[in-house]
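Student: Structure for this input, please:
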Amino acid sequence: MCVYLFRDRFQFSATVSIMFSVLRLLRKRVRKCRKWSFGRDLYLTVNKAKDEVSMLVAAKTSGATPLVIACRNGHYDVAEYLIKECHADLEQPGSVIFDGETIEGAPPLWCAAAAGYLYIVKLLVSHGAKVNTTTRTNSTPLRAACFDGHLDIVKYLVENGADIEVANRHGHTCLMIACYKGHIKIAKYLLSLGANVNRKSVKGNTALHDCAESGSLEILKLLIEHGATMDVDSYGMTPLLAAAVTGHSHIVEYIIKIPHLVSRREKIDALELLGATSVDKKRDMIGALELWKRAMNERYHGDGPLIPKHLTQAVAAYDFAREITDPEQLDDLMADPDQMRMQALVIRERILGPAHPDTSYYIRYRGAVYADAGKFNRCIELWNYALDMQQSVLDRLNPMTQSSLFSFTELFSFMMGEEGKQTTRGRVVPPVDVLEILHVFRKAIKEVELGSIMVERIPLAERDMNYLTRVMVITLHLASLLTRLLEHRPSSDEVSQQIHKSIYDLVKLKVRAKQGRTMLHLACCRDASILGRYPASQFPSPHLAEMLLKVGADPCAVDDEGNTPLHLAAQARPCPAGVTRALLDGGAHLDLVNADGQTFAHLLKSQKPHELVNVARYTKLSCSAARVIRQFKIPYKGAVPAALESFIACH
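Tutor: A predicted model of the protein is given here:
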């Protein structure tokens, strides 16, 4: 709370500061006029002041205009002054923060509606603000008011022409967000206006899905009364299954009792899935067992023919557990909690399928629980199964796949850093198996390779390099762990050769990350270090840089800003001597300049080159000659071979 108050106070101060700047500017201009008349001089002076006032009012502080800041923080007098006296643009958007999230392209009306300031909303609308204006994600002021339950603002905007069916970029409507957030009065109001109760989002979910996931039974009843149907989303999930997977038993119990709303099979799946959720999310073994018994009784003794289970193939990661089909065997599970947990994973995968996020999420969750208990092998086995599942069904560079790879990197780093020590459960952390890291590393290389191909197919103007960059960084951290382990193995060792081959496969892809950086750039960049908690994997990394160079990485490659890996190493603060020596031994040049004309020495700041390496040893005659040509501005283009012109130009 203190942070938000401080930020609001800062933003208010910024607004007031700009406002008073405007006032001082006007006063200064008027005083310069010697004749208090409507003569030509005063006319020109005031006109000039208005131009400068407009420029000040349109200026942004931290991405937001004064009007946006005033509307976000409820400063009515400031907003009124900016609108009436300074003629601020009512539609000029800005960046604002709500609940820790930055909203881009938010117009003033959206900010006031989201923050719940009805009096400012009325002020803006009365002066002509467009009620259906949107943010960058196509969110309207009406949707913003629905999100936080501002019913008075919702009614006012609708009365002034707001469209209740405008959805954001994900296809979520005002009704959907009101249902998800549990605002029953807003949901009732929107339904009274004829809101489309069965409209689908981009991913196929409806308002009924949203309230089933959030656990709002009263809104769910209201939607059903208004004709909501049990439709499926893009994952094949009905609202009933959505309630079961999130553990809202009261929603499940209500829906399965409504005649003709769900089938008998859907009822069975919901009870079984709710039981799996009880095991993994609520740790309620007894409750889960009762739910599974009810489902089995419905299968074998419910109205209609028997509905047998379609058993899936036994999986090693699940300890070859199979679903129980005999009611008498269910009671035996209570004597073996571990088998019960595996039963929950098997049931969830059968019902949800491998593409549903919760399937792999709970596999990874169970693996994490094993790791906490010191059972690292079981964790690695489950996580590999989840990663294989994700890479087989999800798009490349999917955040879930990234998360799985990152978790592996954290786990391996922890094991290397804590080897031999006792965990909180009293178990000793075992040495990490180098083949396990190599196995995951190869999967990461595959993700980089196929992900880069996917990115290349996207038009340049639409590419987002963040996901690819993150996967590249994670892959390099795995490579860093492998090179650390190589220190204790002979180069002729078969495993050592496999590691060399895999890192070579990574380098030969020649993939570029954000800002045009190569793998070697990232390995030499402090910003690429994502594992601050674990010293086993830190960038810049001397041993990783050395390995990348050994398998063919270019030490003189430049990024979009003209930086070589050596330039990035110099900005590490402090620059590690080991990385500098590795790059120079690999063929880097001390005196290459980047796009800003800066050399390695310029970027070191508090360090000196001779403190890191023997400068004389790495100073080449060809480089010295190039520097002399540039220093004395000797014409060289056309006088030297064309291949040398670029060499001279970068010194």
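
Student: CA atoms for contacts and neighbours, from now on please.
Tutor: OK.

Student: quick one, what contacts E645?
Tutor: Y636, K637 (Cα atoms under 8 Å, 6 or more residues apart in numbering).

Student: Second chain to compare with the first, below:
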Amino acid sequence: MDLCTAITSGSVDNVRHVIEVGKADVNTTVIMSSHGITFEPVNTPLTLAVQLGRLDVIQLLLDKGANVNQPNSEGLTPLTMAATGFRTESHKPNEEIFRLILEQAGQPIGRQSQIDAFELIGATYFKNSTTNSGFSFERGMFYWRKAMALRYEVEPVLPKPAVVGLSECARKAFAVSEIDTLEELENLSLFYNNDTFKVQALLTSYRILGGSNCWTWLLLSSYAVFCWKLDDRQRFIDYNMLALECSLSVEDPFVYESAHMIRRLTLAFYFLITEESNSDGKKLVSFANVMPVLSTTFRSLKMNSIYRSELLDCVVQLTILLTSMDLTPEQSFQFKSCLYQLVRLEESFDPSSGRNLLLTACSSTSPSFRRAFLSKENLRLGFHHCGKLPSAQVISVLLEVGADPDSTDKAGNTGLHLLIKSGERESSTAVRTLFQAGTHVDQTNKDGETMTDLLYKDYTLSRICEENKILVNPLQFPSLKCLCARAVRRYGNLPDDARHRLVPSDLFDFIHLH
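Tutor: Okay, the predicted model is just below:
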């Protein structure tokens, strides 16, 4: 049994045995895994014990010399993990563990580290408070007062350090300054405002942990949703933009939160378009706001297999938005460069259906948006607010940046098959766009059906086509190579040995597509 297994077993005797008999290093790194899947983060034995809330194991590790200042792979020390509750089973500050680590005598915690810890645990309580008389507010005030006393009533005085090098996104989001004195804190508590304290908690976490920390990133994302509930659309956008910026510097962000944040923003853009069409105010749905969201999906797709279908839907919906804007040549180049990278990304396909970006654009719906909603007093912002599919504009721009017009999903359906199944007809712009890109008109899916077979599958449609002479002209769109493949497939009833002599082997797969 290794040290990680011993700690997760819940038995302090197992941990003691591994350390004393097995000579395990109490300051090594421990990686939790199951069936070959590794779970983040990479912990120290002490941060893992804090994460699991095992007070007896923590005490044993401290007695055996575990380093209280050694952080895990996310930059959280045992003390900051206990203060924030991040990754712990309760998701709340654990004051018992917090005091145990803070007061242990073996490795005294420095004064600045104590101040940071008090400010972080106070910020976590303020994040959860709703009134100035509840438990969370009282505990937040208690710890921030302790931090102020330790900062200013002990010599030498340690003023709060200013956050330097704030990005443009951070300056827009943090429009207020962090409170600096006990007097300011007391005055703020007298005229309590829930939103004000949440912003102060964010500022404190951002200053201490930095924007590249997962905890800071999740706080920003959570606060952005809070702003939406306040009907503050501008700050909703600003904090989401800052959260997106921070996610790019997080080495291994939560893949589910990243995907949901991208979808949440995409939905919000469509809802805001509806709002902005009825007002003369500032337009929030702009290239400057939409393009960073599209760019972020590139990294998320590379890291994320579980939510890949959702992210592909987001790319298509964001592309619909961007193709509807009047872009400058520079903006158009940036947009198409991003799509070029996405089209060539190996991970740009849905593992369940096998559909890539082009096939998603040829489909009739975005499943992720049909069932998605952004909650604001139970208002559903779902499918009817998003861009209409199939989208000829998206198909066109994807083909322009190099998408394969003959790509297929797991059922062997090409874009043409999906367009016809979506109700498009031979004369529609989307179908004609694929024709002009040189797609194989007579390519079959795994059911042996061509696009024309699907067109004539319905009796009513078949009769309309015959009466109006709506036909897919075999000489107008297919190449001579395709016509030859069709002829060989239909009329080349040759023995196998003769077929192998007459038909080059590298053409077999191509012929069987027809």
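
Student: And the strands in structure 1?
Tutor: All strands of structure 1, identified by DSSP state E, fall at 94-98, 101-106.

Student: ok now the shortest one, how far from the chain's centre?
Tutor: In other words, strand 94-98 of structure 1. 18 Å (Cα atoms, centre = their mean, to the nearest Å).

Student: so where in structure 2 does that strand end up aligned?
Tutor: Strand 94-98 of structure 1 corresponds to no residue of structure 2 when matched by TM-score structural alignment.

Student: Quickly compare the strands of structure 1 and say which is most buried.
Tutor: Of those, the one with the most neighbours on average (mean count of other Cα atoms under 10 Å) is strand 94-98, at a mean of 18.

Student: okay, now the closest residue to A170 of structure 2 other than its chain neighbours: neighbour count?
Tutor: Spatial nearest neighbour of A170 of structure 2, excluding adjacent residues (Cα to Cα, 6 or more residues apart in numbering): L242 at 6.0 Å. Residues lying near L242 of structure 2 (other Cα atoms under 10 Å) number 23.

Student: picking up where we left off before, as JSON lines, the strands of structure 1 with distance to N47 of structure 1 would be great.
Tutor: Shown next, in JSON lines, are these (distance: least, Cα to Cα, whole Å):
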{"stretch": "strand 94-98", "distance to N47 of structure 1": "27"}
{"stretch": "strand 101-106", "distance to N47 of structure 1": "30"}
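
Student: Spatially nearest residue to the residue nearest the centre of structure 1 (excluding sequence neighbours)?
Tutor: For structure 1, P399 is the residue whose C-alpha lies nearest the centre (Cα atoms, centre = their mean; 6.9 Å). Of all residues not flanking P399 of structure 1 in the chain, Y467 sits nearest, at 7.6 Å (Cα to Cα, 6+ apart).

Student: first vs last residue of stretch 225-236 of structure 1, how far apart are they?
Tutor: Using Cα to Cα, to the nearest Å, the end-to-end distance of stretch 225-236 of structure 1 comes out at 24 Å.

Student: I meant to write stretch 188-203 of structure 1 there.
Tutor: End-to-end distance for stretch 188-203 of structure 1, by Cα to Cα: 24 Å.

Student: how about it: buried residues?
Tutor: Using 16 or more other Cα atoms under 10 Å as the test for burial, stretch 188-203 of structure 1 gives K188, L190, L191, A195, N196, V197, N198, R199, K200, S201.

Student: ok, now which ones touch the fifth one?
Tutor: Pointing back at N196 of structure 1 there. E165.

Student: Which part of structure 2 matches stretch 359-369 of structure 1?
Tutor: Counting by TM-score structural alignment, stretch 359-369 of structure 1 corresponds to 216-226 in structure 2.

Student: quick one on the thing from earlier: closest one to A113 of structure 1 among the strands of structure 1?
Tutor: With distances scored as Cα to Cα, the stretch of the strands of structure 1 nearest to A113 of structure 1 is strand 101-106 (10.8 Å).

Student: Report the distance from that closest one to the chain centre.
Tutor: How far strand 101-106 of structure 1 lies from its chain's middle: 15 Å, per Cα atoms, centre = their mean.

Student: swap in stretch 298-314 of structure 2?
Tutor: Relative to its chain's centre, stretch 298-314 of structure 2 lies at 7 Å (Cα atoms, centre = their mean).

Student: Quick one: end-to-end length of that stretch, please.
Tutor: End-to-end distance for stretch 298-314 of structure 2, by Cα to Cα: 11 Å.

Student: Report the buried residues of that stretch.
Tutor: Neighbour-count burial for stretch 298-314 of structure 2, counted by 16+ other Cα under 10 Å, picks out 298, 300-301, 303-305, 307-314.

Student: can you check stretch 409-421 of structure 2 too?
Tutor: Using 16+ other Cα under 10 Å as the test for burial, stretch 409-421 of structure 2 gives D409, G412, N413, T414, G415, L416, H417, L418, L419, I420, K421.

Student: next one: stretch 333-347 of structure 1
Tutor: L333, Q339, M340, R341, M342, Q343, A344, L345, V346, I347.

Student: Show me these that map onto helices.
Tutor: Here DSSP state H is the test, and those give Q339, M340, R341, M342, Q343, A344, L345, V346, I347 as lying in helices.

Student: would you turn those residues into JSON lines with distance to R264 of structure 1?
Tutor: As requested, those are arranged in JSON lines below (distance: Cα to Cα, whole Å):
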{"residue": "Q339", "distance to R264 of structure 1": "27"}
{"residue": "M340", "distance to R264 of structure 1": "25"}
{"residue": "R341", "distance to R264 of structure 1": "25"}
{"residue": "M342", "distance to R264 of structure 1": "25"}
{"residue": "Q343", "distance to R264 of structure 1": "22"}
{"residue": "A344", "distance to R264 of structure 1": "21"}
{"residue": "L345", "distance to R264 of structure 1": "22"}
{"residue": "V346", "distance to R264 of structure 1": "21"}
{"residue": "I347", "distance to R264 of structure 1": "17"}
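
Student: G236 of structure 1: which of these is nearest?
Tutor: I347 (15.8 Å).

Student: The closest one contacts L274, doesn't it?
Tutor: No. The criterion here is Cα atoms under 8 Å, and I347 of structure 1 misses it with L274 at 10.1 Å.

Student: How many neighbouring residues does the counterpart of R207 of structure 2 in structure 1 have?
Tutor: Using TM-score structural alignment, the partner of R207 of structure 2 in structure 1 is R350. Neighbour count for R350 of structure 1, taken as other Cα under 10 Å: 17.
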